[in-house]
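Novice: Any chance you could fold what I've pasted below:
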Amino acid sequence: METVFSAGAIVAAYLIGSLSFAVIVSRLMGLNDPRTYGSGNPGATNVLRSGSKKAAILTLLLDALKGYVPVALVGWFGGRLGLGDGTLALVGLAAFLGHLWPVFFHFKGGKGVATAAGVLFGFEPWLGLATLATWAIIAFFFRYSSLASIVSAVFAPFYQMLIWGGGPVAGVVALMGLLLVWRHAANIQKLLAGTESKLGQKAHAHPPAVHPPKHRHHHRAK
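Specialist: Next up is the predicted model:
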């Protein structure tokens, strides 16, 4: 029975994680699909480039909540169902993977920063706060969301292992960190090239492909 509850919790967490709120919020607020402008990433940072701070904040909160809620529910009620740290860790991972590869959006999701933050808060609030503080410091001084996310992803596993120890949760935090860095590969290249967009910078929609005009043959009148 415990196995059934565990499997059900993991599947439910993945389905919740698959809700791409960047796309959903943008549609409800009459904004362009975030996958069609800027970085093309369905996440809060790219939604901010639309010029709507309200939509970006709402996307950020909902993306974080879909990582936090499944983990918190297992933490609160899992004990009476026999669900341990292993299930707790896998539920957090499932919600995160749902954001990266959402079943409802053709498995094309975002980078997972906000959802990962929500998962960390679900695991341990102080871990979430420490990671969030790291993100805020880097973002404040350098103005690059991607750089702040990469640094936070690297530091989070060390916070977990040094303060709260190892175990399944530490393994999942490390795996999420690796996936976050991997998902930011294009951003790393832009950072090195100096072409990465800064926080709050607006971006235009991807321009349509321009086809060269066809040459018309003019016949001289005889």
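Novice: alpha carbons only for contacts and neighbour counts from here, please
Specialist: Noted.
Novice: Please enumerate residues in contact with stretch 178-189?
Specialist: Taking contacts as C-alpha atoms under 8 Å, 6 or more residues apart in numbering, the residues outside stretch 178-189 that touch it are 111, 112, 113, 146, 147, 149, 150, 153, 154, 196.
Novice: Give the burial count for residue 175, as a bare number.
Specialist: For residue 175, the neighbour count with other C-alpha atoms under 10 Å is 14.
Novice: Please apply the same query to residue 141.
Specialist: Residue 141 has 9 nearby residues by other C-alpha under 10 Å.
Novice: show me where this protein has helices.
Specialist: 2-17, 21-28, 44-48, 53-77, 85-100, 113-123, 125-142, 145-159, 168-183, 185-193 (DSSP state H).
Novice: okay if I get these as a markdown table plus distance to residue 200?
Specialist: What follows is the helices of the chain, written out as a markdown table (distance: least, C-alpha to C-alpha, whole Å):
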| stretch | distance to residue 200 |
| --- | --- |
| helix 2-17 | 26 |
| helix 21-28 | 16 |
| helix 44-48 | 6 |
| helix 53-77 | 9 |
| helix 85-100 | 23 |
| helix 113-123 | 17 |
| helix 125-142 | 11 |
| helix 145-159 | 10 |
| helix 168-183 | 21 |
| helix 185-193 | 16 |
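Novice: Let's see this one next, to set against the first:
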Amino acid sequence: MESGPELAGLALLGLVALLGYLLGSVPFGIVITRMLGLGDLRQIGSGNIGATNVLRTGNKAAALATLLLDSGKGAIAVLVARALMDETAAQVAGAAAFIGHLYPIWLGFRGGKGVATFLGTLIALAWPVGFGACAVWLVTALISRISSLSALVAATAAVPLSWFLGHTDLMLLAAALAALIFWRHRSNIARLANGTEPRIGKKG
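Specialist: Presented below is the predicted three-dimensional model:
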């Protein structure tokens, strides 16, 4: 039978996960585009709520703000959970924020693809891994000019980067989140295969 302190710890972990999920659920792309009078983001381009689709409105500042805020959701969840509890809680909170972005309660559980939140979470959990994954994304984007391909390559790289940079405790989480990124990008993967995936900055 679990003791009082153990139950309190589980309750706090559950609260951390819930708060991380609710934070991750905030659809900053939609909020920003509506505030700026750019229309309903879900009716623009791919319909995705992330920064790449915001860029298709032609407003680079809005896209940058969305990128930073979506990244920040994961990072803030991690940092708060770490301050309240420990590294396990930090991973739980980061994963919850990521799930919140993919399946936000405010949008009927139809959210984004999680790349920015994934990278922000990694940076907060282990900055060498996070910045390494960002570098992989950037290099792939500069070469291919395709956001989805860059995301898939960066997500794949996160697991070996975790091992190579000495953060083996992060490998399981990185693999799980990367698998979800691949799942959310399955339509992009089909377009990549047939050569119809749009390039970065193309207006929808």
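Novice: re earlier: tell me which of the helices of structure 1 lies nearest to residue 38 of structure 1.
Specialist: helix 44-48 (6.4 Å; C-alpha to C-alpha).
Novice: what about the closest one, how far off from structure 2?
Specialist: The superposed helix 44-48 of structure 1 is, by mean C-alpha distance after the TM-score superposition for structure 1, a mean 0.4 Å from where its aligned residues fall in structure 2.
Novice: same for that helix, what does it pack against?
Specialist: helix 21-28, helix 53-77 (3 or more C-alpha pairs under 8 Å, 6 or more residues apart in numbering; DSSP states H and E).
Novice: Kindly reformat these as CSV containing distance to residue 185 of structure 1 and mean neighbour count.
Specialist: Output for these, formatted as CSV (distance: least, C-alpha to C-alpha, whole Å; neighbours: other C-alpha atoms under 10 Å):
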stretch, distance to residue 185 of structure 1, mean neighbour count
helix 21-28, 21, 19
helix 53-77, 21, 21
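Novice: Turn these into a markdown table, columns for distance to residue 127 of structure 1.
Specialist: Below are the helices and strands packed on helix 44-48 of structure 1 laid out as a markdown table (distance: least, C-alpha to C-alpha, whole Å):
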| stretch | distance to residue 127 of structure 1 |
| --- | --- |
| helix 21-28 | 24 |
| helix 53-77 | 13 |
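Novice: for these, which one sits closest to residue 1 of structure 1?
Specialist: That would be helix 53-77 among the helices and strands packed on helix 44-48 of structure 1, by C-alpha to C-alpha, at 15.1 Å.
Novice: quick one, that closest one and helix 21-28 angle?
Specialist: Interaxial angle, helix 53-77 of structure 1 versus helix 21-28 (axes from the mean of the first three to the mean of the last three C-alpha atoms, to 10 degrees): 130 degrees.
Novice: Please verify my assumption that residue 93 of structure 2 contacts residue 78.
Specialist: Yes. Using C-alpha atoms under 8 Å, residue 93 of structure 2 makes contact with residue 78 at a distance of 5.6 Å.
Novice: Buried members of the contacts of stretch 178-189 of structure 1 into PyMOL, please.
Specialist: This is the PyMOL syntax for the buried subset of the contacts of stretch 178-189 of structure 1, where burial follows 16 or more other C-alpha atoms under 10 Å:
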select buried, resi 111+112+113+146+147+149+150+153+154+196
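Novice: Identify the residue of structure 2 aligned to residue 14 of structure 1.
Specialist: Using TM-score structural alignment, the equivalent of residue 14 of structure 1 in structure 2 is residue 21.
Novice: Surely its match is in contact with residue 103?
Specialist: No. Residue 21 of structure 2 lies out of contact with residue 103 (C-alpha under 8 Å); the separation is 9.1 Å.
Novice: The residue mapped onto residue 131 of structure 1 from structure 2: what's it in contact with?
Specialist: In structure 2, the residue matched to residue 131 of structure 1 (TM-score structural alignment) is residue 133. Residue 133 of structure 2 makes contacts with 119, 154, 155, 157, 158, 161, as judged by C-alpha under 8 Å, 6+ apart.
Novice: roughly how far apart are the residue nearest to residue 171 of structure 2 when sequence neighbours are not counted and residue 166 of structure 2?
Specialist: Spatial nearest neighbour of residue 171 of structure 2, chain neighbours left out: residue 159 (5.2 Å); criterion: C-alpha to C-alpha, 6 or more residues apart in numbering. According to C-alpha to C-alpha, to the nearest Å, residue 159 of structure 2 and residue 166 of structure 2 sit 11 Å apart.
Novice: Compare neighbour counts for these two and give me the winner.
Specialist: Legend: neighbour count by other C-alpha under 10 Å for residue 159 of structure 2 and residue 166, higher for residue 159 (22 against 14).
Novice: how about the more buried one, what's its partner in structure 1?
Specialist: By TM-score structural alignment, residue 159 of structure 2 lines up with residue 157.
Novice: just checking, that match touches residue 169?
Specialist: No. Using C-alpha under 8 Å, residue 157 of structure 1 is not in contact with residue 169, being 9.5 Å away.
Novice: residue nearest the centroid of structure 2?
Specialist: Centroid-nearest residue in structure 2: residue 117, 2.3 Å away (criterion: C-alpha atoms, centre = their mean).
Novice: ok, the residue mapped onto residue 168 of structure 2 from structure 1 - contacts?
Specialist: Matched to structure 1 by TM-score structural alignment, residue 168 of structure 2 sits across from residue 166. Residues in contact with residue 166 of structure 1 (C-alpha under 8 Å, 6+ apart) are residue 160.
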